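# Turn this into a structure:
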Amino acid sequence: MRFVIWLAINALGVGAAVWFFDDISLAGADTRTDKVVTLLIVGLILGVINSVVRPVVNLLSLPLIVLSLGLMLFVTNALMLLLTSKVADTFNLHFHVAGGFWTYVFGSIVISIASMIAAAILPDPK
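Model prediction:
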């Protein structure tokens, strides 16, 4: 049950980023069902990337994170959104981020806020 709630909130975070920014789109998803399925799959892809790739990238960029007083975390979050967009393109999903660097940064901030809300709502499994 926790996984389903986490997936739904992650998909809502991606949906909020699509809604807030014109450069993040679900181009090609015509029906509401297509949009929901695409958001759920992209939320799953983003969750897997954040669980597997992000800790490695954060560990490798730890000196830069310390030197920038944590601002490098925004860049790594933006890179995870970029990677999610590229993986979604390889699976022919309708999720596209067409903007530049700042679109990735602000989109990842919106998705991170949704993830923080999810962490606050979901009970600790311990």
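
# drop to CA atoms for contacts and neighbour counts, all remaining ones
OK.

# Wasn't residue 125 part of a helix?
No: secondary structure of residue 125 (DSSP: H, G, I helix; E, B strand; the rest coil): coil, not part of a helix.

# what separates it from residue 118, distance-wise?
Taking C-alpha to C-alpha, to the nearest Å as the measure, residue 125 falls 13 Å from residue 118.

# this one as well, want them side by side:
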Amino acid sequence: MRLILKWLLSAIALLAVAYLYNGVQVTSFGSALIAAAVIGLLNMVVRPVLVVLTLPVTIVTLGLFLFVINALMFWAASGLFGGFHVNGFGAALLGSLIYSLLGLVIEAALGGLFSKR
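Purely as a prediction, here's the structure:
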């Protein structure tokens, strides 16, 4: 139940990013659902490999390179799916920052909702 709710809320967050920032476009809620799933899969499969491969750069930049990796995952998701479009790397960077902040809010809300007592 938690996974489905997080997926739905992530799709809503993606629609919010598209509403708040013109550099990101989402055509419909169905497209947002698919794009949220693609972003989640990329973050689960590709992101850990990139983090390990770029560890020296991440250490030198004191972790700031992780923002670049997040932007690349966001931008890659837009390239894999047609209903979700990002207007370049700068738009991906800002869009991924907004999406990550909304993701933190979602995690906090779900943590309180599904806390083990």
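
# If you count surrounding residues, which of residue 125 and residue 118 of structure 1 has more?
residue 118 (18 against 5; other C-alpha atoms under 10 Å).

# mind checking what that one lines up with in structure 2?
By TM-score structural alignment, residue 118 of structure 1 lines up with residue 106 in structure 2.

# Aligned to residue 56 of structure 1, what sits in structure 2?
In structure 2, residue 56 of structure 1 lands on residue 49 (TM-score structural alignment).

# my guess is that match is in a helix, correct?
Yes: applying three-state DSSP, one finds residue 49 of structure 2 inside a helix.

# How many residues are close by it?
A total of 12 residues lie near residue 49 of structure 2 under the criterion other C-alpha under 10 Å.

# ok, how many other residues are close to residue 61 of structure 1?
Residue 61 of structure 1 has 14 neighbours, counted by other C-alpha under 10 Å.

# Pull the contacting residues for it.
Applying C-alpha atoms under 8 Å, 6 or more residues apart in numbering, we find residue 61 of structure 1 in contact with residue 72.

# Please apply the same query to residue 81 of structure 2.
Per C-alpha under 8 Å, 6+ apart, neighbours of residue 81 of structure 2: residue 35.

# which residues in structure 1 form strands?
With DSSP state E as the criterion, structure 1 has strands at 24-25, 96-97.

# what does stretch 103-111 of structure 1 rub up against?
By C-alpha under 8 Å, 6+ apart, the residues outside stretch 103-111 of structure 1 that reach it are 10, 13-14, 16-17, 21, 23-24, 74-75, 77-79, 81-82, 97.
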